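Q: Next one to model:
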Amino acid sequence: MIDKKSPIPVYFQLKEDIQRKITKGVWEVGQCIDSERELSQTYEVSRMTIRQALGELVQEGVLIRQKGKGTFVCDPKVKQKDMMSFSEIINKSGRTLENKVLEFKIIDTPQELIDIFPFEKVYKINRNRIVDNECIANEIVFIPVDYCGFINEEKLTGSLFEILNEFGYSIDHSKSTIKAVIMDKRYKGIFGVTEESPLLQTLSKIINRNGKVIFVEEATYRSDKYMLEVNISRREGFLK
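A: Reported below is the predicted structural model:
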């Protein structure tokens, strides 16, 4: 199972094999996997190597350690690390997505958005993003009516990025703030749950290649179902 002569590190081979077993259902969601000692004997590698492989899988949200009990398989999270639409992420993961429109109307541009959108009217779009029959995210989007021409509720069951592409807008990047939110009664209703759990909320300006803000989005995600990976690099010459 492990080729110790391979240029691929042993811990990485081990990590891939454990992930493969989870995918095949050898260990199912919520199930405790073999102990470090058992894995060490099975794969004939050191416990330090086992610990390194398991540590990376824990960081990636594949496994979770419970003190005194063992290491368990996590319910898979939606993981976003690139500038992709939510629809693209789900499609690439092979899961099913349903967009449920909760609110769709034309409103006067909110005062806090006047500096961003100097227009009289904007669309307000409130949607739940349902993955494999479970609500993972709620998104509230504001986009100038002048940018989109005609949009109806039926179109919004698909990808907003694709709708914008139809109108000639190519999304380049976003500027976002991120914060943790406590699940209150309103969010319990939105997500259809009874127990409290942490939420992750982003407020984003979605920008095209010309530096124009196309829409503003407030997105709230179940943090037990969604992972946002942020890569930060220091620009050369920024600090001296």
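Q: Could you use CA atoms for every contact and neighbour count after this?
A: OK.
Q: Would you quantify the distance from R186 to Q201?
A: Computed as C-alpha to C-alpha, to the nearest Å, the R186 to Q201 distance reads 14 Å.
Q: Equivalent analysis for F117, please.
A: The value you get for F117 to Q201, if C-alpha to C-alpha is used, is 22 Å.
Q: Tell me the secondary structure at L200.
A: Following DSSP: H, G, I helix; E, B strand; the rest coil, we place L200 in the strand state.
Q: who touches it in this structure?
A: For L200, the contacting residues are I178, K179, A180, V181, T220, Y221, R222, S223, by C-alpha atoms under 8 Å, 6 or more residues apart in numbering.
Q: Quick one: neighbours of the closest residue in space to the last one that isn't next to it in sequence, just the number.
A: Right, S223. Spatial nearest neighbour of S223, excluding adjacent residues (C-alpha to C-alpha, 6 or more residues apart in numbering): L199 at 5.1 Å. Using other C-alpha atoms under 10 Å, L199 has 20 other residues around it.
Q: ditto for the one 4 residues further on
A: Other residues lying near L203 total 19 when counted by other C-alpha under 10 Å.
Q: and it, what element?
A: Here L203, judged by DSSP states H and E, is contained in strand 199-208.
Q: How far off centre is that strand?
A: Relative to its parent chain, strand 199-208 has a centroid offset of 12 Å by C-alpha atoms, centre = their mean, to the nearest Å.
Q: let's see this one next to it:
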Amino acid sequence: MGTPRYIKIHNEIQSRIEKGYWQVGQRIPAERELAQEFMVSRMTLRQALQTLVDEGILERRIGAGTFVAQRRIQDKMSGITSFTELTRRQGKVPSSQTVSYLVTEPSLSEAEKLELAENQKILRMERIRFADDEPICFEVAALPFDMVADYRQSQVTTSLYQTLADDGLRIGRAQQTVSATVASERIAELLKVKRGSAILMLRQVTTLKDGRPFEYVRTHYAGDRFEFYLEK
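A: The predicted structure follows:
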């Protein structure tokens, strides 16, 4: 299966930013103009831009447009990175709903974060995560396909960390970045919140004990249902 059109647009825009075509803080062209340039629908173009926003490469400013994002201040967090285990420790029942599950080409960001070799494919899955049947977050996870190719879909989507542990693979470190944003129309529908509601965005790269990155995930948390705490 070929690379989705929105990923190709994502890669081209990211490449332009990295080459300095658009500078940090600069407004990029309007959606209509970019859709015409790439000869795609506004919906496809919007999906590419939203992915770049989710990755912290672009940022939306209400009433002003879309801009190349400033580098945000970061702080370390420590704690459980498995949603399943975290939910259970809160005395709630975790569950998930798979929105999409696709073996495909990685975006530039996914290839970089996962340290993939050329032509190496990924498994990209989208899930809604629930606690006691209440939607808590929506996540887009990219995994090196050759690392999970032998697992059943249910093993990956239900609790990936437990599946890896059962296979003798130990989880190492997680590098996390948290930022604030607002719910797009799609995220609002998936999490059953109002469009424009406060959303916490977590970007995380998780490695095994041997240092191999095995997961790059972008997670949207409903702001009124989840909170992070810092431990120093």
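Q: After superposition, what's the TM-score here?
A: After superposition, the two chains reach a TM-score of 0.61 (TM-score structural alignment, normalised by the length of structure 2), with 153 aligned residues with a C-alpha RMSD of 1.9 Å.
Q: I'd like the distance between the closest residue to T202 of structure 1 other than its chain neighbours and A219 of structure 1.
A: Nearest non-adjacent residue to T202 of structure 1, counting by C-alpha to C-alpha, 6+ apart: I178, 4.6 Å away. Using C-alpha to C-alpha, I178 of structure 1 is found at 10 Å from A219 of structure 1.
Q: now swap in I125 of structure 1 and tell me
A: 11 Å.
Q: what touches both of these two?
A: Jointly contacting I125 of structure 1 and A219 under the rule C-alpha under 8 Å, 6+ apart are E139, I140.
Q: Who are the contact partners of the residue nearest to T202 of structure 1?
A: Counting by C-alpha under 8 Å, 6+ apart, I178 of structure 1 touches L200, Q201, T202, L203.
Q: Swap in 7 Å and give it another go.
A: For I178 of structure 1, the contacting residues are Q201, T202, L203, by C-alpha atoms under 7 Å, 6 or more residues apart in numbering.
Q: Same check on V140 of structure 2?
A: Residues near V140 of structure 2 by C-alpha under 7 Å, 6+ apart: R124, M125, E126, R127, V217, R218, T219.
Q: Name the helix or strand for the first one, please.
A: Under the assignment given by DSSP H and E, the secondary-structure element containing R124 of structure 2 is strand 122-131.
Q: so what corresponds to L14 of structure 1 in structure 2?
A: The alignment leaves L14 of structure 1 without a partner in structure 2, by TM-score structural alignment.
Q: Helix or strand: which one has the nearest residue to L14 of structure 1 once chain neighbours are set aside?
A: Nearest residue to L14 of structure 1, sequence neighbours excluded (C-alpha to C-alpha, 6+ apart): A53, at 6.4 Å. Using DSSP H and E, the element containing A53 of structure 1 is helix 47-59.
Q: Give the aligned range of that helix in structure 2.
A: Alignment note (TM-score structural alignment): helix 47-59 of structure 1 is unmatched in structure 2.
Q: Quick check: buried residues in the next helix or strand after that helix?
A: As assigned by DSSP H and E, the chain's next helix or strand after helix 47-59 of structure 1 is strand 63-66. Neighbour-count burial for strand 63-66 of structure 1, with 16 or more other C-alpha atoms under 10 Å as criterion, is recorded at L63, I64.
Q: One more: stretch 178-189 of structure 2?
A: Under the neighbour-count criterion of 16+ other C-alpha under 10 Å, stretch 178-189 of structure 2 has V178, T181, V182, A183, S184, I187, A188 buried.
Q: Of those, which belong to helices?
A: Judged by DSSP state H, the subset of the buried residues of stretch 178-189 of structure 2 located in helices is I187, A188.
Q: Rebuild the buried residues of stretch 178-189 of structure 2 as TSV, extending it with distance to M77 of structure 2.
A: Below are these laid out as TSV (distance: C-alpha to C-alpha, whole Å):
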residue	distance to M77 of structure 2
V178	9
T181	19
V182	22
A183	23
S184	26
I187	25
A188	26
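Q: which residues in structure 2 form strands?
A: Counting by DSSP state E, structure 2 has strands at residues 58-61, 65-68, 94-104, 122-131, 134-144, 171-182, 198-208, 213-222.
Q: Those: which one's closest to Y6 of structure 2?
A: strand 94-104 (12.5 Å; C-alpha to C-alpha).
Q: residue range for that closest one in structure 1?
A: Across structure 1, the stretch matching strand 94-104 of structure 2 (TM-score structural alignment) is residues 97-107.
Q: Centre of the chain to that stretch, how far?
A: With C-alpha atoms, centre = their mean, you get 20 Å for stretch 97-107 of structure 1.
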